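> just the structure for this:
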Amino acid sequence: MSENRNKEITSVGRRKTATARIILSSGTGKMLINGRLPETYFSGVPRFQENIIAPFLAINGLKQYDIKAIVTGGGIMAQSEAIRHGISRALSSLDVGFKSALKKKGYLTRDARAVERKKPGKAKARKSFQWTKR
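Predicted coordinates for the structure are as follows:
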């Protein structure tokens, strides 16, 4: 997380293989994800948009900050959760008072669950090949 001279805070959020680079600045609540509005980027699915605004609702600061996010990798759900993680990290570095509220909701914790790798001698990560008795 770094801070530029015009009070922009950058942070990174991750989930599975999705990575979100977040630029947070004080403003009026504008959000851009890969240059598009959240409504168009997430095809109007409310659950993904709720993921993004959840950190702001936790600190009661919905229309106080502008967000610019560059997201790569993963699916749409993982991308929205990566954005949420990045926004939470940026807000916690902005004000120490926000950290406890965000930590209580679990937004600062990186979800470490990822796809388990395929093992040799197995069909998938845990599935065995079909076994024939005779």
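> C-alpha from now on. contacts and neighbour counts both.
OK.
> tell me which helix or strand the closest residue to residue 7 other than its chain neighbours sits in.
Spatial nearest neighbour of residue 7, excluding adjacent residues (CA to CA, 6 or more residues apart in numbering): residue 25 at 6.2 Å. For residue 25, the host element (DSSP states H and E) is strand 18-26.
> which residues touch residue 64?
Neighbouring residues of residue 64 by CA atoms under 8 Å, 6 or more residues apart in numbering: 26, 27, 28, 29.
> let's check: the centremost residue of the chain is which one?
By CA atoms, centre = their mean, the chain has its centre lying nearest to residue 82, at 1.7 Å.
> can you pull out the helices in the chain?
Remark: helices assigned in the chain by DSSP state H are 38-41, 46-59, 76-94, 96-105.
> winner for burial among those helices?
With neighbours defined as mean count of other CA atoms under 10 Å, the helices of the chain peak in mean count at helix 76-94, which reaches a mean of 25.
> which elements pack onto that one?
Under the contact definition 3 or more CA pairs under 8 Å, 6 or more residues apart in numbering; DSSP states H and E, helix 76-94 sits against strand 8-15, strand 18-26, helix 46-59, strand 65-72, helix 96-105.
> let's see this one next, to set against the first:
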Amino acid sequence: MEQTHALGRRKAAVARVYISAGAGNVTINDRPLEDYFKEDALRYIVNQPFAVTETEGKFDTKVTIVGGG
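Modelled structure (predicted):
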């Protein structure tokens, strides 16, 4: 299975994102999206790129965030 990844840095914060073919699961710091973001508006923002590209439910996303206060 092919996996695509990206790295973002800002001051002391580092975010790593891994996307692979899957069932549409989103995991942030080893927690499901629903546990990490309790507000519907924040979950909507996370899923918006998949909705715009009509790829909802086709990719699993794993995000690791460290630092940043």
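> overlay them and tell me the TM-score.
Aligned and superposed, the two chains score 0.82 in TM-score terms (TM-score structural alignment, normalised by the length of the second structure); 69 aligned residues with a CA RMSD of 1.9 Å.
> dump the helices of the first structure into a markdown table; add distance to residue 14 of the first structure as well.
Formatted as a markdown table, those follow (distance: least, CA to CA, whole Å):
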| stretch | distance to residue 14 of the first structure |
| --- | --- |
| helix 38-41 | 18 |
| helix 46-59 | 13 |
| helix 76-94 | 4 |
| helix 96-105 | 16 |
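> what's the mean deviation for the strand holding residue 25 of the first structure versus the second structure?
In this overlay with the second structure, the average offset of strand 18-26 of the first structure from its partner residues is 1.3 Å by mean CA distance after the TM-score superposition for the first structure.
> in that strand, what's buried?
Neighbour-count burial for strand 18-26 of the first structure, counted by 16 or more other CA atoms under 10 Å, picks out 18, 19, 20, 21, 22, 23, 24, 25.
> ok, the first one - contacts?
It stands for residue 18 of the first structure. 71, 72, 73, 74, 75, 78, 79, 82.
> residue 59 of the first structure: which of those is nearest?
Of all the contacts of residue 18 of the first structure, residue 82 has the smallest distance to residue 59 of the first structure: 18.4 Å, by CA to CA.
> residues contacting the closest one?
Residue 82 of the first structure touches 13, 14, 15, 18, 19, 20, counting by CA under 8 Å, 6+ apart.
> any idea how far the first one lies from residue 96 of the first structure?
Yep, that's residue 13 of the first structure we're talking about. Taking CA to CA, to the nearest Å as the measure, residue 13 of the first structure falls 18 Å from residue 96 of the first structure.
> next: residue 18 of the first structure.
Residue 18 of the first structure sits 27 Å away from residue 96 of the first structure when distances are taken as CA to CA.
> residue contacts, the residue nearest to residue 99 of the first structure when sequence neighbours are not counted?
In space, and not counting its chain neighbours, residue 99 of the first structure is closest to residue 92: 4.7 Å by CA to CA, 6+ apart. Contacts for residue 92 of the first structure (CA under 8 Å, 6+ apart) come out as 98, 99, 102.
> before I go, just wanted to say thanks for your time.
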